[in-house]
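Trainee: Have a look at this prediction, sequence included:
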Amino acid sequence: MSRNQETLKQKMKRYLRTPGSLLMMLLVMIAAILTFSVLIFLIVYILVHGVPYIKPSLFALKYTSENASLMPALINTVIMTVFSLLIAVPLGIFSAIFLVEYAGRGNKFVEIIRLTTETLQGIPSIVYGLFGMLFFVTTCGWGFSLLAGAFTLAIMILPLIMRSTEEALKAVPDSYREGSFGLGAGKLRTVFRIVLPSAVPGILSGVILAIGRVVGETAALIYTSGTVAAVPSSVMGSGRTLAVHMYNLASEGLYMDQAYATAVILLILVVGINTLSNVAAKRLTKV
């Protein structure tokens, strides 16, 4: 009998001696299996209904009522994601650095900021969309544009990036900071050369979640960036993302096959971004 089998046998004996532990183990296993099953079912369902309708016409550079091309929406999605991250990531990371490294522990101002960020995380996306329409589209005079959508999404993902970065910085042991100070490094050098590199995996996990929210967002973008099925000549032009494109196709009821095909591309895009981010996190951690 192998060592793993002996360990498993010992665990089962221990669970059988305590019925409460056995019941909890079964409930946890059932929950994990159900979660995994739902995920697999969604992926298989989307692939089965979408893959047969992925055709070259879907990747035409210009959208028409005949091809229902997703290429303009795909390009707009990449542009929207990049602009949103350029705005939100620096603000979120620098805010988290202030809260963890510079603000004193027990500071009331810090508690107010944390309460505010947690509140912002719970606001529905439709509220962000209405705010973006009233402020960026109307008050600022940007109109329905990629820029208005990017700023709206940046406000949406800022609390997520900020909180994940804060937790990642807190997870860095204080001994790292003390060792850096002991070698004569200053506060700024310690933060950017010691603390931040150690917190990169946690920071990237927050960025990955933020990318997923940007790519999958519809409500906020319908009211800010618009639904034009074309790549605008500038960020001040209107354009739809993949999620909005899929929503429009499904709501019209005439392009359900193309909507499922768009869902497959959207799924591949999210998985690809997550994979690249994980690879980058591992390489940065090794360095």
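Mentor: Alright, I've got the coordinates. Because the structure is a prediction, the values reported are computed rather than measured.
Trainee: can we go C-alpha only for contacts and neighbour counts from here?
Mentor: Noted.
Trainee: Please tell me how far Y53 sits from I75.
Mentor: Look at Y53 and I75: by Cα to Cα, to the nearest Å, they are 20 Å apart.
Trainee: can you pull the contacts of V215?
Mentor: Counting by Cα atoms under 8 Å, 6 or more residues apart in numbering, V215 touches T77, T81, T241, L242, A243, L266, V270.
Trainee: Out of these, who's the most crowded?
Mentor: T241 (35 neighbours; other Cα atoms under 10 Å).
Trainee: for comparison:
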Amino acid sequence: MTVTVRKTPITAALQGRRRPLEPAFRVVLLASLAIAVVFLGILLAYVVSEGWGRLDSRLWTNFPSKLYPERAGAQSAIVGTVYIIGLTGAFCVPIGVMTAIYLEEYASREHWWNRLIELNIQNLAAVPSIVYGILGLGVLARGLDLGRTLITAALTLSLLVLPVVIIAAREAIRAVPGSIRQGSLALGATQWQTIWRQVLPAAVPGIATGTILALSRAIGEAAPLLLLGAVTHITFNPESVTDAYTVLPIQIFNWIKQPEAEFHTLASAAIVILLAILLLMNSVAIWLRNRYEKRG
């Protein structure tokens, strides 16, 4: 039996109007993508060409110098950046994932406090980073007497990116099919066993992607760290979480302010190092995502 759908004049007019607009919309999308890629390529080419002369071992083996740009390096800034990103990930990822598990698997939508938590998480994701810097300075550095140290910076950046981690982890957990949960529970597993052995492994690709986006934002932040004592001239590597520190964005900013052209070359080379660290982080996230997708 064949069912024939009768087209009204309005339906035919709408379909006829969509057909010429769809190719035009695709062209606009491709043009926007091409413009973004071209500008990004120009920026990368400019930075690499400007800093190529100082992309050598001096950059990561020497410490900063205010008087001798030919001897200056960014070892303390590179080490400080790696420490801060490592501590930030260690703080925010477990808390963010556990919060997402609670909100998606345990929390009841009928309770007002759960709705309040969700509303605050969504609002905190849009708060400017300088506000978190003021919060870290007032509460962590002065209120808890942690000082302007490495641990204070890591905790502040963890608060900054925590809403992003929570939102990404919630979306990844929500995307896991309900049949997986039902099948696990039907076989006698507890709710926690279902979450730990079934839901989380299936959600790891989405969680890894969201986490790396959050840490990518943290690695480029300079405004909160200016308030938290990320001084620009550090000639030693931090040995504990209570030491002074500096990071690559602050060091780059300091070199750009100098009038000598050699320092500008150093800044371009440091930007390349920062991009390399960011690409390495993204590569690890892609590897984790592909590994767990194959297992699934």
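Mentor: Looks like it arrived, so ask away. Because the structure is predicted, anything quoted here is derived from the model rather than measured.
Trainee: Got a TM-score for the two of them?
Mentor: Here the TM-score for the pair of chains, by TM-score structural alignment, normalised by the length of the first structure, is 0.90; 274 aligned residues with a Cα RMSD of 1.9 Å.
Trainee: ok, back up a step: and the contacts of V215 of the first structure as CSV, adding distance to E178 of the first structure?
Mentor: Shown next, in CSV, are the contacts of V215 of the first structure (distance: Cα to Cα, whole Å):
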residue, distance to E178 of the first structure
T77, 43
T81, 38
T241, 47
L242, 47
A243, 47
L266, 45
V270, 39
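Trainee: Tell me the one of those residues nearest M133 of the first structure?
Mentor: Of all those, T241 has the smallest distance to M133 of the first structure: 16.8 Å, by Cα to Cα.
Trainee: can I assume the closest one is in contact with T77?
Mentor: Yes. Counting by Cα atoms under 8 Å, T241 of the first structure does reach T77; the two are 4.7 Å apart.
Trainee: Quickly note the distance from M236 of the first structure to A73 of the first structure.
Mentor: Separation of M236 of the first structure from A73 of the first structure (Cα to Cα): 16 Å.
Trainee: Tell me which of those two has more neighbours.
Mentor: A73 (26 against 15).
Trainee: Could you find the counterpart of the more buried one in the second structure?
Mentor: Applying TM-score structural alignment, one finds that A73 of the first structure aligns to A77 in the second structure.
Trainee: so how far is R54 of the second structure from its match?
Mentor: Distance from A77 of the second structure to R54 of the second structure, by Cα to Cα: 16 Å.
Trainee: just I101 of the second structure next, same as before
Mentor: Taking Cα to Cα, one finds I101 of the second structure at 47 Å from R54 of the second structure.
Trainee: To which residue of the second structure is I97 of the first structure aligned?
Mentor: Under the alignment (TM-score structural alignment), I97 of the first structure maps onto I101 of the second structure.
Trainee: On the three-state scheme, G143 of the first structure is what?
Mentor: coil (DSSP: H, G, I helix; E, B strand; the rest coil).
Trainee: Grab the most central residue of the second structure for me.
Mentor: Among the residues of the second structure, the one closest to the centroid is A214, at 2.1 Å (Cα atoms, centre = their mean).
Trainee: In which helix or strand does that one reside?
Mentor: Element membership for A214 of the second structure, per DSSP states H and E: helix 200-219.
Trainee: Check I252 of the second structure too.
Mentor: I252 of the second structure is part of helix 248-257 when elements are defined by DSSP H and E.
Trainee: In the first structure, which residues correspond to that helix?
Mentor: Mapped onto the first structure using TM-score structural alignment, helix 248-257 of the second structure spans residues 242-251.
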